[in-house]
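Participant: curious how this folds, go ahead:
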Amino acid sequence: MEEKEYSKIYRIIHWAIAVSLVLLLATIFMRLTWMNKTNVANIIQDYLSGTDQVLSQKQLIVLAKKIRQPMWNWHIYIGYVLVGLFSIRFILPIFGYIKYQNPLRKNLTPKLRFQKGLYIIFYICIIISLATGLIIEFGPKTIKSLMEEIHVLSIYYLIPFIVIHWAGVFIAEFSDQKGIVSRMISGTHNED
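Facilitator: As a prediction, this is how the structure comes out:
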């Protein structure tokens, strides 16, 4: 199989997007687990039970949300970074630095057609996630709830995509595309 070369700009964009997605998942994971507003409220309640201070459940939730807000701000900032990175990712092909994924090219094997098609689906899902995130932040409040519902669904495609991507990388590395990881890191592959 032909070895694909990855330009420096392609590799930088790829890894910046990868790191950003992992950081986004970390903020989501924290929000859903130990930084969950109810968990934080319970911690506060447990602490206050040893004092003569009393807060209602509503006050505890408000305080819990304030405590976790700085962590959640990082989710928003990383989302802005991703908007920028994907904008660059979609503009670069115009200047010839990156090629568009075209799953409909005639000379593609079924495997390549599947891979390229999967990336198109991923890009569409990312665009929806980024657009709904921006609408949540800057759009009309009348549709914020709907946009939040759609935005939350992001986790259901992102984790499977990452798993499929890594599985594909490992399969490629140990089969017909040996050196794919080193080419994505350094741009070249050296056979020993």
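
Participant: only C-alpha atoms from now on, for both contacts and neighbour counts.
Facilitator: Will do.

Participant: which residue is nearest the centroid of the chain?
Facilitator: Within the chain, the residue whose C-alpha comes closest to the C-alpha centroid is L21; the distance, by CA atoms, centre = their mean, is 2.9 Å.

Participant: tell me the contacts of that residue?
Facilitator: Neighbouring residues of L21 by CA atoms under 8 Å, 6 or more residues apart in numbering: there are none.

Participant: can you tell me the element it falls in?
Facilitator: Here L21 sits within helix 8-32, counting by DSSP states H and E.

Participant: to compare against the first, here's the next sequence to fold:
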Amino acid sequence: MINSLLPWYNDKIMFLFLVIYMAEQLHFPKLHRLIHWLLAFSILFILLTIFLRSTWMDKTHIAAIIQSGFNSDSLSITQQQAITIAKSIRNEMFQWHYIVGYFVGVLVFLRVYYSKKVGLFMPNPFKKNSLHDRLQGLLYIAFYLFLASIVITGLVIHFLGHDFILYAQCKTFHKLSWWGILGFMLIHIGGVIFANGRDNKDTITKMING
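Facilitator: Modelled structure (predicted):
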């Protein structure tokens, strides 16, 4: 079996890496699980920053609190001044959105490189597989396309800013891609729970322990 795999892996180090994982007889190799969970928690953290920015740390909401505080001390401040202060407060939190966003970009690169070297851990939607496998494969492709869109548009928004001619379009694609990620997560979690309750009762355990 190993001899048949040799033509597929010219890189001897990566081939040795694959043989070690085969010897461990893991359903999901350690590196695969590490990237998966780092990506999952990073995405959840970024979604949390988006949620905070849109709710409790919304600029108008914080500005109203600031104005109320000034008024209670018999001081006055304009709404625009309050909003400026609110943005500076919110930006302290939202810096982590950018930092973790860079980390997601690195993880996506590692995932693509890892898949190219070791092989895809998902059904090929372009082969004559079952409808379920094809849909699952297409869903994963859509997920990584959404991630790539988020990383690229996020970098453009952060570094080029409002002066970029396609800033509005990039911001729109960035937001829509996050909705795509959220939709994928809901489908993915629901599918795993459903599969774990039927045929593959150890699906979740394998993704945690191998």
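
Participant: the residue nearest to the centre of structure 1 maps to what in structure 2?
Facilitator: In the superposition onto structure 2, L21 of structure 1 corresponds to I43 when matched by TM-score structural alignment.

Participant: one more: L85 of structure 1?
Facilitator: Going residue by residue (TM-score structural alignment), L85 of structure 1 aligns to L107.

Participant: and for L104 of structure 1?
Facilitator: For L104 of structure 1, the aligned position in structure 2 is occupied by F126, per TM-score structural alignment.

Participant: how about the helices in structure 2?
Facilitator: 2-5, 12-24, 30-54, 59-72, 79-118, 131-160, 167-196, 203-209 (DSSP state H).

Participant: how far off centre is the first one?
Facilitator: Here helix 2-5 of structure 2 shows a centroid-to-chain-centroid distance of 35 Å under the convention CA atoms, centre = their mean, to the nearest Å.

Participant: and the match of L21 of structure 1, how close does it get to V108 of structure 2?
Facilitator: Applying CA to CA, to the nearest Å, one obtains 12 Å for the distance of I43 of structure 2 from V108 of structure 2.

Participant: L176 of structure 2 pairs with which position in structure 1?
Facilitator: Using TM-score structural alignment to pair residues, one finds that L176 of structure 2 aligns to L153 in structure 1.

Participant: one more: Q81 of structure 2?
Facilitator: Structural alignment (TM-score structural alignment) places Q81 of structure 2 against Q59 in structure 1.

Participant: and its match, how many neighbours?
Facilitator: Here the neighbour count serves as a burial measure; for Q59 of structure 1 (other CA atoms under 10 Å) it reads 12.

Participant: for it, give its distance to T38 of structure 1.
Facilitator: Per CA to CA, Q59 of structure 1 is found 11 Å from T38 of structure 1.

Participant: residue most distant from the centroid, structure 2?
Facilitator: Of all residues in structure 2, S74 has its C-alpha farthest from the mean position, at 46.5 Å, by CA atoms, centre = their mean.

Participant: which ones are touching that residue?
Facilitator: By CA under 8 Å, 6+ apart, the contact list for S74 of structure 2 is empty.

Participant: quick one: what's aligned to L155 of structure 2 in structure 1?
Facilitator: By TM-score structural alignment, L155 of structure 2 lines up with L134.

Participant: ok, that match to R89 of structure 1 distance?
Facilitator: In this structure, L134 of structure 1 and R89 of structure 1 are 18 Å apart, going by CA to CA.

Participant: which of the two has more neighbours?
Facilitator: It is R89, of L134 of structure 1 and R89, that has more neighbours when counted by other CA under 10 Å, with 20 against 17.

Participant: which one is that one nearest to, not counting chain neighbours?
Facilitator: Among residues not flanking R89 of structure 1 along the chain, I13 sits closest, at 6.9 Å (CA to CA, 6 or more residues apart in numbering).

Participant: also F161 of structure 1?
Facilitator: Counting by CA to CA, 6+ apart, the nearest residue to F161 of structure 1 once its immediate chain neighbours are dropped is F122, at 7.3 Å.

Participant: W72 of structure 1 maps to what in structure 2?
Facilitator: Structural correspondence for W72 of structure 1 with respect to structure 2 (TM-score structural alignment): F94.

Participant: any idea how many residues pack against that match?
Facilitator: 18.
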